[in-house]
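Visitor: A predicted structure for the sequence below; I have some questions about it.
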Amino acid sequence: MLKVTSVSRDFADHRVLDEVSFDVHSGRMTGFLGANGSGKTTTMRIILGVLAPHGGTVTWQGTPVTQPVRQRFGYMPEERGLYPKMKVAEQISWLGRLHGLDDRTAQDNTRQLLDQLDLAGRAGDKLEELSLGNQQRAQIAAALVHDPELLILDEPFSGLDPIAVDIVLRVLRDRAARGVSVLFSSHQLALVERLCDDVVIISGGRITASGGRQELRNRYGTARFELVVDSDAGWLRDHPEVSVVDMDGPRAVFEVHNGHSDQQILHAALRRGEVRSFTPVVPTLEEIFKEAV
């Protein structure tokens, strides 16, 4: 487990990170969310040792994160960092050797990753000859080639079309299933919602929310339900126990006031006729994010 504890960082007189604490568990995907300038990239750079914290600690499996420990991490920065005139497979294999792999293992891992990421046909091309989306996939391969125990990805889905997104999602889920800890940032909240097990939200250099997806839904969600009936649902507007959020003929979304039961509303609907569906409305990650920041 990666543990970030009370990490702070200043730039001149500006505090960029203020007592930042969160965990990234083994075998789980953790989405790291925040607006531009919120402190996500600074936090990632501190974890990787690119920047030093001005307070707090970062540990991996209970041990302080030193350079030998970081050799077991994989990192994909938001800015593309590969050599544009170097061939794709040659470059990824070379990076694997830099992380301590022997030549045979580095080449085998490279071939496997390029195949998984649907880049096998471009293995001999220079990076600059690839589309931006394929360059992004090559960067993901570079972060994975040495079989890291912790994977840190800064905006990994940027520039990917829907097919490429699905390919990358499959690869990342496979790594998590093998026990790899994955921390990734993204502005694409719908993708984060599909992929992550846990969520950490940072705003103004402070952690404003963290936990499992369902835990955050329970914490930030309201008692909101969707009712679909045979006839018009307009009677709900006059019901003293609810507040209507959205209504369209026979369909209504409403919140139940504190102290009242959703079952009371269901029984009231049944007394008026057929009920086609009655379901709780789960808050989206976007709604949670807006409330948390």
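Guide: Thanks, I have the structure now.
Visitor: please count neighbours and contacts with C-alpha atoms only from this point.
Guide: Fine.
Visitor: what's the helix or strand for residue 264?
Guide: Assessed by DSSP states H and E, residue 264 sits inside helix 262-272.
Visitor: other SSEs contacting whatever helix or strand comes next after that helix?
Guide: With elements assigned by DSSP H and E, the helix or strand that comes after helix 262-272 is strand 275-280. Where contact means 3 or more C-alpha pairs under 8 Å, 6 or more residues apart in numbering; DSSP states H and E, strand 275-280 is packed against strand 224-229.
Visitor: relative to strand 275-280, how tilted is the strand it packs on?
Guide: 180 degrees (axes from the mean of the first three to the mean of the last three C-alpha atoms, to 10 degrees).
Visitor: give the other helices and strands that strand 224-229 contacts.
Guide: strand 251-256, strand 275-280.
Visitor: residue 64: which of those strands is closest?
Guide: Proximity to residue 64 (C-alpha to C-alpha) singles out strand 275-280 among those, at 44.0 Å.
Visitor: show me what counts as buried in the closest one.
Guide: 275, 278 (16 or more other C-alpha atoms under 10 Å).
Visitor: one more structure, for comparison:
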Amino acid sequence: MAYDNTCKYLAETYAPNFVRWLLGISSTNVSVLKTEIIPEPIRADALILLQVDNRILHLEFQTLPYSKPPIPYRMLNYWTILHGLYWCEIEQVVIYLKETTSELVFQERFTYQNTRHSFRVIRMWEEESTPFFNDPVLLPLATLTRSDNPRELLEQVAQQIAILEEPAQQRNISAAAEILAGLRFDKNLIRLLLREELMQESVIYQDILQKGLTQGLTQGLTQGLTQGLTQGQQQGEANTIIRILTRRFGELTPDITDKIRSLSIPQLENLTDAQFDFDSVGDLLSWLES
């Protein structure tokens, strides 16, 4: 979730830059719409809505393509809700961050009986890196683009960040680059090439801390970035699945939440998939006990 939240922060903080990248237009009349207009439980934490004049840019950053309901149906559902509220053009873009061979990342439309709904899909590992170097805001995403020499790519990103003149922007872009690079690069290499102290001072880092996603990351900055990121990811995923289960079944007992927080990252990922088959808290307990 830290990866999706990082992209959400970048897109909302530097909205005109993302509009220029994805729509090819330069506009200062860009506003961020509240995602609460999308009713639960369909709304995703990584949902981003940017309004440009009389047009909406709907972005979804996805680390993995697995979703229930499936992403094509979600995009149709979002479009229907947004169009009913605003009656304007809606450009929908799903951006997959982590390379995968899953056929799901190639789905660009929802099709059922007489219903057809299309949306754009960007697979970051297929994108040329050069356009992302033309805008400092997009440098974190450059770490995920196509390259015959990934290490050289990360070095180039680090060099471009190092010459940014505005301190606050440099800290934030550096932090975002460190987080997103974790989807592709070894943590030790990231620490070697990117300045760790910039990450600690960044708004992104502080924002993730406030959301309770990186208690482990805080420890990791003093004990080792790798350990911290792992712990932070584990706690973030545990908090997310607890929030989802609470919405479905009501307040969970402390004993249940403690068991969930003790799960490893692979176990949490399995629980994320398994919970769609649960009909009650009893099913959840049976799964935890097994």
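Guide: Right, received. Where do you want to start? Predicted model only: the values in this text are computed from it and were never measured.
Visitor: can you pull the TM-score for these?
Guide: Once superposed, chain against chain, the TM-score is 0.31 (TM-score structural alignment, normalised by the length of structure 2); 160 aligned residues with a C-alpha RMSD of 6.7 Å.
Visitor: tell me the span between the first and last residue of stretch 5-22 of structure 1.
Guide: 7 Å (C-alpha to C-alpha, to the nearest Å).
Visitor: and the strands in structure 2?
Guide: Per DSSP state E, structure 2 carries strands over the ranges 30-32, 47-52, 55-62, 89-96, 109-112, 115-118, 120-123.
Visitor: could you give the angle of the fourth one to strand 47-52?
Guide: With the same axes, to 10 degrees applied, the angle from strand 89-96 of structure 2 to strand 47-52 works out at 140 degrees.
Visitor: elements contacting strand 89-96 of structure 2?
Guide: So strand 89-96 of structure 2, by 3+ C-alpha pairs under 8 Å, 6+ apart, packs with strand 55-62, helix 71-86, strand 120-123.
Visitor: of the ones you listed, flag the one that's most buried.
Guide: Ranked by mean neighbour count, those are led by strand 55-62 with a mean of 21 (mean count of other C-alpha atoms under 10 Å).
Visitor: between that strand and strand 89-96, how many degrees?
Guide: 10 degrees.
Visitor: same for strand 55-62 of structure 2, what does it pack against?
Guide: By 3+ C-alpha pairs under 8 Å, 6+ apart, strand 55-62 of structure 2 packs against helix 2-13, strand 47-52, strand 89-96.
Visitor: point out the other helices and strands that the longest one packs with.
Guide: For helix 2-13 of structure 2, the helices and strands in contact under the criterion 3+ C-alpha pairs under 8 Å, 6+ apart are strand 47-52, strand 55-62, helix 167-181, helix 203-210.
Visitor: got JSON lines for the ones you listed, with distance to residue 216 of structure 2 too?
Guide: Formatted as JSON lines, the helices and strands packed on helix 2-13 of structure 2 follow (distance: least, C-alpha to C-alpha, whole Å):
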{"stretch": "strand 47-52", "distance to residue 216 of structure 2": "25"}
{"stretch": "strand 55-62", "distance to residue 216 of structure 2": "23"}
{"stretch": "helix 167-181", "distance to residue 216 of structure 2": "14"}
{"stretch": "helix 203-210", "distance to residue 216 of structure 2": "10"}
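Visitor: relative to residue 72 of structure 2, which of those is closest?
Guide: Closest approach to residue 72 of structure 2 among these (C-alpha to C-alpha): strand 55-62, 11.7 Å.
Visitor: that older thread, quick one: closest of the helices and strands packed on helix 2-13 of structure 2 to residue 90 of structure 2.
Guide: Nearest to residue 90 of structure 2 among the helices and strands packed on helix 2-13 of structure 2 is strand 55-62 (4.7 Å), distances taken as C-alpha to C-alpha.
Visitor: how far away is residue 269 of structure 2 from residue 180 of structure 2?
Guide: 19 Å.
Visitor: ok, which of the helices and strands packed on strand 89-96 of structure 2 comes nearest residue 187 of structure 2?
Guide: Among these, if distance is taken as C-alpha to C-alpha, the winner is strand 55-62, at 21.0 Å.
Visitor: wait, residue 18 of structure 1 sits on residue 42?
Guide: No: look at residue 18 of structure 1 against residue 42 with C-alpha atoms under 8 Å: they stay out of range, at 11.5 Å.
Visitor: rewinding a little: to residue 248 of structure 2, which of the strands of structure 2 lies closest?
Guide: Closest of these to residue 248 of structure 2 is strand 47-52, at 20.0 Å (criterion: C-alpha to C-alpha).
Visitor: any idea of the angle the closest one forms with helix 71-86?
Guide: Here the directions of strand 47-52 of structure 2 and helix 71-86 differ by 40 degrees (the same axes, to 10 degrees).
Visitor: against which helices or strands is strand 47-52 of structure 2 packed?
Guide: Applying 3+ C-alpha pairs under 8 Å, 6+ apart, one finds that strand 47-52 of structure 2 contacts helix 2-13, strand 30-32, strand 55-62.
Visitor: please redo it, this time with the cut-off set to 10 Å
Guide: Under the contact criterion of 3 or more C-alpha pairs under 10 Å, 6 or more residues apart in numbering; DSSP states H and E, strand 47-52 of structure 2 touches helix 2-13, helix 15-23, strand 30-32, strand 55-62, strand 89-96.
Visitor: can you list the buried residues in the last one?
Guide: Of the residues in strand 89-96 of structure 2, those scored as buried under the neighbour-count criterion (16+ other C-alpha under 10 Å) are 90-96.
Visitor: between those residues, which is closest to residue 120 of structure 2?
Guide: Closest approach to residue 120 of structure 2 among those (C-alpha to C-alpha): residue 93, at 4.6 Å.
Visitor: so that closest one touches residue 61, yeah?
Guide: Yes: assessed by C-alpha atoms under 10 Å, residue 93 of structure 2 is found in contact with residue 61 at 8.6 Å.
Visitor: what touches both of the two?
Guide: Taking C-alpha atoms under 10 Å, 6 or more residues apart in numbering as the contact rule, residue 93 of structure 2 and residue 61 both touch residue 122.
Visitor: can you give me the neighbour number for residue 151 of structure 1?
Guide: Residue 151 of structure 1 has 23 neighbouring residues, counting by other C-alpha atoms under 10 Å.
Visitor: helix or strand: which one has it?
Guide: Residue 151 of structure 1 is part of strand 150-154, with elements assigned from DSSP H and E.
Visitor: helices and strands around that strand, which ones?
Guide: strand 29-33, helix 40-47, strand 73-76, helix 132-144, helix 162-177, strand 181-185.
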